[in-house]
Structures are given as structure tokens and as C-alpha cells.
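Participant: sequence unknown, structure follows:
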């Protein structure tokens, strides 16, 4: 069975995308899956969280990053290999006395510059925006999709906003998780993001239609805050409407110090249960079950 592609995205930053990617990747791996995390964000937050600064710096120096691959492939028109840029068993977290099977395709600080240069270069060659999109789509189909033979799940940590690679990943993934805090500003931006990719204007601007409606995952949820309760109730009503533009996952990622600490370096390799504590049963297991239900119907 071919592995499933999951994009975690939102136009707004600071809504728990990277936290969600790390937690979900490790939770899926603890459930027995082989997981690849592809970092599409020039801030490289998920790369730092998984590989650490030392390993990431070495990979950047050796050109073992996504932007180095894209520059060789699309700007210099060479034939680089993607696989050597993937770091296997990057997670230090263990489960049942073995490291979690999480691999990483890292990003570096020049990814945004490479994406911008790609647009400039191809535009200079009189490529239309549709032609540029087709170039990136071909790379995605030829290089990323076949990785599903080696991994059960490929998670894309997307950059805030709509970068070229983020848009391709969102349109090409089997599932798009849109992380959002249950407050006014975050959910206002949520509507803008959904209209940009899934709305009628998007259908006219791009020839590549997303595979299904996005699934919203509420993050940093505080049950005791009345405004957040009201916002979640509104999201539930909107998701249940016949013309809904999104689905809403039942799992809520709580505002918890333990989850924030899970992303910080540890002096000794942590166990999966020790790292996430009570959130394993209250958050991560339900989240994995929901994701698998959407993707596999089981």
C-alpha cells in the first residue's frame, strides 16, 4: 500500500503547525508506522526540533536540504537525487526500547530565496504561472509521491502563507490539516486560507484541485476560556453545514507546558510516554485514530 501524504498548513504563523507535525509524526511512528517529515518552511523549525542544531548545520553545509535539491533540479537543470538528502531515524525519542522510525528531509534558511529565484528564472524564460506550477507539480509527482513506497506517512511542515512548495504540497496531499487556535484572529485567517486554496477563485487560478476538503485541528485549546469554547462551537456548526468548506477534527490540542517542553532538547533520549505523559492517551492516540479514519476509513 502506498504511503499517505499529509500537509500541515495555515497562512497564519504561530498556530502550532510545527508542534503538531512533531507530535503526529512521533505518534504515528509509535503506532508502528514508518514516517518521513519534509520541512517546507525556511525557518526550519521542525528540522531543528527533530535533528538538532548540530546535525542540521552539517546537512545544510553538505547541501543535504530541500532547497539545495530544488536549486540543482530546477535552476541548474541537473539530475540530483532526493533520497541522499533524507536523514533516517532522526528522532531521539524511543518507544518499546527502540528509536522511533521518523526520517527527515530538512529545510535551510535559503529555501524562500530558491523558491523566489525559481519564479524569477522561469518567468524570465517566458514561463507562465501555470507552467511554473506544472514544473513544481512534476517534481512533486516524480520525487515525493514515490517516497510513499518507503514510508507509510509523509508529513509536510508547510511555511506560513502560500509559498510555491507549500501550495503544491497542499494541493497534492491526501490530507491537509489546518491548525488553528480558537480565537478571533486565527479563525478569521483560517477562512482566508481556505478560500485561497479551496474557493472558486482558486479553481480559476490553478489547474490542480486539492483532493478533499481541509480538516481543521484546534490547537492551544483552553477549555476554561469561554471565548475559545464559543469559537469551537461556531466551528462545529460551520463544519456541519451542507456547504461547509472544511471538516473539524474532534481532537483538541491543549495549551499545555508539557507539549511545549516536548519540542525542547533533552539531556537524555526520552521515551515516547515520558515525553508526552498524559497527552498520549488524551490527545495523541485519538489524533492518530482520527487521521487514520480520514485516510483509510478505519
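Facilitator: Looks like it came in fine. Here the structure is a predicted model, which is why all the values come from computation and not from measurement.
Participant: when you work out contacts or count neighbours from here on, use the C-alpha atoms and nothing else.
Facilitator: OK.
Participant: the chain: strands as residue ranges?
Facilitator: Chain-ordered strands for the chain, with DSSP state E as the definition, fall at 4-9, 35-40, 94-95, 98-99, 102-105, 153-158, 175-181, 215-221, 247-254.
Participant: now for the longest one, which elements pack on it?
Facilitator: Contacts of strand 247-254 with other secondary structure elements, assessed using 3 or more C-alpha pairs under 8 Å, 6 or more residues apart in numbering; DSSP states H and E, are made with strand 215-221, helix 226-240, helix 285-296.
Participant: cool, and the second one?
Facilitator: Counting contacts by 3+ C-alpha pairs under 8 Å, 6+ apart, strand 35-40 is packed against helix 17-30, strand 102-105, strand 153-158.
Participant: now with 6 Å?
Facilitator: The contact analysis (3 or more C-alpha pairs under 6 Å, 6 or more residues apart in numbering; DSSP states H and E) places strand 35-40 against strand 102-105, strand 153-158.
Participant: give me the angle between that strand and helix 17-30.
Facilitator: Counting by axes from the mean of the first three to the mean of the last three C-alpha atoms, to 10 degrees, strand 35-40 points 160 degrees away from the direction of helix 17-30.
Participant: contacts for strand 35-40, please.
Facilitator: The list of residues contacting strand 35-40 from outside it, by C-alpha atoms under 6 Å, 6 or more residues apart in numbering, reads 102-107, 151, 153-159.
Participant: just the angle between that strand and strand 4-9, please?
Facilitator: Using the same axes, to 10 degrees, strand 35-40 lies at 40 degrees relative to strand 4-9.
Participant: closest to residue 29 out of the helices and strands packed on strand 247-254?
Facilitator: Closest to residue 29 of the helices and strands packed on strand 247-254 is helix 285-296 (C-alpha to C-alpha; 10.1 Å).
Participant: next, the buried residues of that closest one.
Facilitator: Of the residues in helix 285-296, those buried under the neighbour-count criterion (16 or more other C-alpha atoms under 10 Å) are 285, 286, 287, 288, 290, 291.
Participant: now distance to residue 70 too, for these, in TSV please.
Facilitator: Supplementary listing: these in TSV, determined by distance: C-alpha to C-alpha, whole Å:
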residue	distance to residue 70
285	35
286	36
287	33
288	31
290	33
291	30
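Participant: nearest to residue 88 among those?
Facilitator: Nearest to residue 88 out of these is residue 288 (C-alpha to C-alpha; 21.7 Å).
Participant: which residues touch residue 217?
Facilitator: When contacts are counted by C-alpha under 6 Å, 6+ apart, residue 217 is found next to 178, 179, 249.
Participant: distance check, it against residue 117.
Facilitator: Note on residue 217: its distance to residue 117, by C-alpha to C-alpha, to the nearest Å, is 33 Å.
Participant: presented hereafter is structure B, for comparison with structure A:
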């Protein structure tokens, strides 16, 4: 079973959906299989990913549709179980069921084996579905702006988490968002947050207009502007949580090199060199490419063909279109 991560806060406008999109996109780019579940009737998750799903969570919860039949593929390694305003009508129906706090958990259980991470985007209040999301979660991730009212709401959320789950052990991280290091208040409140919650507080996500621009266009920040501060901050968050959760990036295994020669079927025939293997189409690198995949002077160590270069979610990736060789390393350099 993969991890089930509820991304929640009882206050709206603090970057929950932005965090869900860019965290999940970063994990998917590292090779993780990620399922996104939207339990907010506003349906912002599909909009932020730039997709229009045909089927939604309502059909699963109320109409009894199979969850796997209602998924929408959003990106490579990234699927979405979307929501829309119809979800408002699902909550009264769920509240009548005897097992109502666990309906979502039971609904998602058949999908767990197919994904490394199931990330649930919760709404900004303690609704029936948000309670379901917390009960289903193995980990709770809390984005919060570095503002007085948001920090007060964080205390309320942790009290509710204690009431619903019996402890706060599932709280895996508090992510400060919309952080402006130029203001004294932001710096002071971040220090207070760290003194109160210690290692649970991650490095902050700084204010960056490119994040809101990316969401408006239905793209992750890695696709929209992978050299921005927002991309750097979310790539750092992906690395931090990947390490915390013990997930290692999955690179496609390097194919074995073909033998240099093989014997001719005729016993007296000279050895012949086999023809090179037919080129197999490489799945396109996600559209997080800078430099238009410009050619490098380096050659592929497997087949000798030219390597191409791309920048993907904070990594510099060298890859070969012929034999599927791939190598990656962290990018360092100036950020906007």
C-alpha cells in the first residue's frame, strides 16, 4: 500500500491546491505513480492541471461507479479523480450512511496497489468529505501562510486532527507558503512557527507570481517556468518529502549492450556484426524542457549516439532517443 497524503487546512487561500499540483507533479517526474483525489466541490484541481475530466468522484460515491473507471490521466505517472459542484449533493447522502467517516477510505482501497502516493486535496472547512480524507490518510500535510490568522487556524486544525484520529502522529509536515523574506512579520512568524513545531516545518515556499500564473494556465510550475523561485522551492519540498518518505527516484533501467559480434550460421562463415537494434520511440519528456532539448557534444555511453539535454523539476537530465539511456543530476545556478 502506498502512502495516502491529505493536504488540508481549515483556512482557504493558503496554497493548498498549488501545493498539491506541484508536489504531485514533482513526485511524478521522479518516477512515482501518483493519484490525485479532489474532495473539494470547487473542483480547482482539474482546472489547475488544465484538464476537463468526463467523470468525477460523485459518480463513485453516490452512483456506485468503479473508481478506476472514473480516473483521468493528467500527466505521465499522474492520474486524477476529479470533483465538481455535484460533490455538494454527495455529502448529505454520505452523512446518512452508518460508516460515513470511512466511505472514502473504502472507496480508494482498491486503487492503493497501483500508486506510490495518493494525494487528497481537501477543502477549506471541516466537511464530511474532509473528515473522510483525514480518516483515510496515513500522512497529513498542512500548508499555511505565514500570517497571524493562518497560524491560529493551524492550532484549530491540529485540535481537530487529534479529535478525529486520536493523535497528531500522522502530521508529516507543515509547509509555510506565500513567504516574503523582505517583511519583518514574515520572518518573525516563521521563527515562531519553527520554535513551536520544530522539524515538522519545512523550508518555506516564497511569494512568486509565476505560481499563480502557472495555475491560471493549467500547468505545473515545472512546465511553466522551471527556473523560477517557485519551481526551486517546490522541487526542494519534493526532495525533502521524498527523503522523509523513503522514496527513491525511478530511472528507466539501462538496457544491456548487444554483443559486439556473433557467429555466422555457416560454420565457415566469418563473424558478422549484428545490425543495431531498431530505434524504439522514447516517451516524450514531460513539457518541462528548457533549451529546446539542445544537443550536447557528449555521446551516449551505450550506443554512441548524441545525448539531448532537458531541465526537469530541478534536475538536469541527459537522455538518448535511440537506446533510452538516461542520466540526471541536480541543477545549480541562478534563480529568479
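Facilitator: Right, received. Where do you want to start? Note that the structure is a prediction, hence the values are computed from the model and not measured.
Participant: closest to residue 228 of structure 1 among the contacts of residue 217 of structure 1?
Facilitator: The nearest member of the contacts of residue 217 of structure 1 to residue 228 of structure 1, counting by C-alpha to C-alpha, is residue 179 at 14.5 Å.
Participant: tell me which stretches of structure 2 form helices.
Facilitator: With DSSP state H as the definition, structure 2 shows helices at residue ranges 16-29, 44-49, 57-61, 87-95, 103-108, 128-136, 148-165, 184-197, 209-216, 221-224, 229-245.
Participant: next, format those helices as a markdown table and append distance to residue 9 of structure 2.
Facilitator: Putting these into a markdown table (distance: least, C-alpha to C-alpha, whole Å) gives the following:
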| stretch | distance to residue 9 of structure 2 |
| --- | --- |
| helix 16-29 | 8 |
| helix 44-49 | 15 |
| helix 57-61 | 21 |
| helix 87-95 | 19 |
| helix 103-108 | 18 |
| helix 128-136 | 10 |
| helix 148-165 | 7 |
| helix 184-197 | 15 |
| helix 209-216 | 19 |
| helix 221-224 | 22 |
| helix 229-245 | 18 |
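Participant: before we move on, the earlier item: which two of the contacts of strand 35-40 of structure 1 have the greatest separation?
Facilitator: In terms of C-alpha to C-alpha, the contacts of strand 35-40 of structure 1 reach their longest pairwise distance at 151 and 159, which sit 22.3 Å apart.
Participant: more neighbours: which of these two?
Facilitator: Here residue 151 of structure 1 and residue 159 are set side by side on neighbour count (other C-alpha atoms under 10 Å), and the busier one is residue 159, at 27 against 20.
Participant: tell me the counterpart of the more buried one in structure 2.
Facilitator: Taking TM-score structural alignment for the superposition, residue 159 of structure 1 sits opposite residue 123 in structure 2.
Participant: list the contacts for that match?
Facilitator: Neighbour list for residue 123 of structure 2: residue 40 [criterion: C-alpha under 6 Å, 6+ apart].
Participant: residues in contact with the closest residue in space to residue 59 of structure 1 that isn't next to it in sequence?
Facilitator: Here the nearest residue to residue 59 of structure 1 in space, its sequence neighbours aside, is residue 65; by C-alpha to C-alpha, 6 or more residues apart in numbering that works out to 6.6 Å. Residue 65 of structure 1 makes contacts with 85, 106, 107, as judged by C-alpha under 6 Å, 6+ apart.
Participant: and the gap between the equivalent of residue 65 of structure 1 over in structure 2 and residue 49 of structure 2?
Facilitator: Residue correspondence to structure 2 (TM-score structural alignment): residue 65 of structure 1 is matched to residue 56. When distance is defined by C-alpha to C-alpha, residue 56 of structure 2 is 15 Å away from residue 49 of structure 2.
Participant: could you do residue 122 of structure 2 as well?
Facilitator: For residue 122 of structure 2, the distance to residue 49 of structure 2 equals 16 Å [C-alpha to C-alpha].
Participant: in structure 1, what residue corresponds to residue 236 of structure 2?
Facilitator: In structure 1, residue 236 of structure 2 lands on residue 286 (TM-score structural alignment).
Participant: excluding chain neighbours, what is closest to its match?
Facilitator: By the measure of C-alpha to C-alpha, 6+ apart, the closest residue to residue 286 of structure 1 outside its immediate chain neighbours is residue 251, 6.5 Å from it.
Participant: check residue 68 of structure 2 too.
Facilitator: Distances taken as C-alpha to C-alpha, 6+ apart place residue 111 nearest to residue 68 of structure 2, at 7.2 Å, with adjacent residues excluded.
Participant: residue in structure 1 paired with the one you found?
Facilitator: Residue-level alignment of residue 111 of structure 2 against structure 1, with TM-score structural alignment as criterion, gives residue 147.
Participant: follow-up on the earlier one: now render the contacts of residue 65 of structure 1 as CSV, adding neighbour count.
Facilitator: Rendered in CSV, the data for the contacts of residue 65 of structure 1 read as follows (neighbours: other C-alpha atoms under 10 Å):
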residue, neighbour count
85, 20
106, 28
107, 28
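Participant: closest to residue 31 of structure 1 out of those residues?
Facilitator: The shortest approach to residue 31 of structure 1 among the contacts of residue 65 of structure 1 belongs to residue 106, at 23.3 Å (C-alpha to C-alpha).
Participant: against residue 36 of structure 1, how distant is the closest one?
Facilitator: In this view, residue 106 of structure 1 and residue 36 of structure 1 are 10 Å apart by C-alpha to C-alpha.
Participant: what do you get for residue 27 of structure 1?
Facilitator: For residue 27 of structure 1, the distance to residue 36 of structure 1 equals 13 Å [C-alpha to C-alpha].
Participant: the more surrounded of the two?
Facilitator: Here residue 27 of structure 1 and residue 36 are set side by side on neighbour count (other C-alpha under 10 Å), and the busier one is residue 36, at 29 against 23.
Participant: setting aside sequence neighbours, what's the nearest residue to residue 231 of structure 1?
Facilitator: Sequence neighbours aside, residue 182 is the residue nearest to residue 231 of structure 1 in space, at 5.6 Å (criterion: C-alpha to C-alpha, 6+ apart).
Participant: and that neighbour? What does it align with in structure 2?
Facilitator: In structure 2, the residue matched to residue 182 of structure 1 (TM-score structural alignment) is residue 146.
Participant: for its match, give its distance to residue 15 of structure 2.
Facilitator: For residue 146 of structure 2 relative to residue 15 of structure 2 (C-alpha to C-alpha), the value is 11 Å.
Participant: for the aligned partner of residue 70 of structure 2 in structure 1, which residues are in contact?
Facilitator: Aligning on TM-score structural alignment places residue 70 of structure 2 opposite residue 85 in structure 1. Remark: with contacts taken as C-alpha under 6 Å, 6+ apart, residue 85 of structure 1 is in contact with 64, 65.
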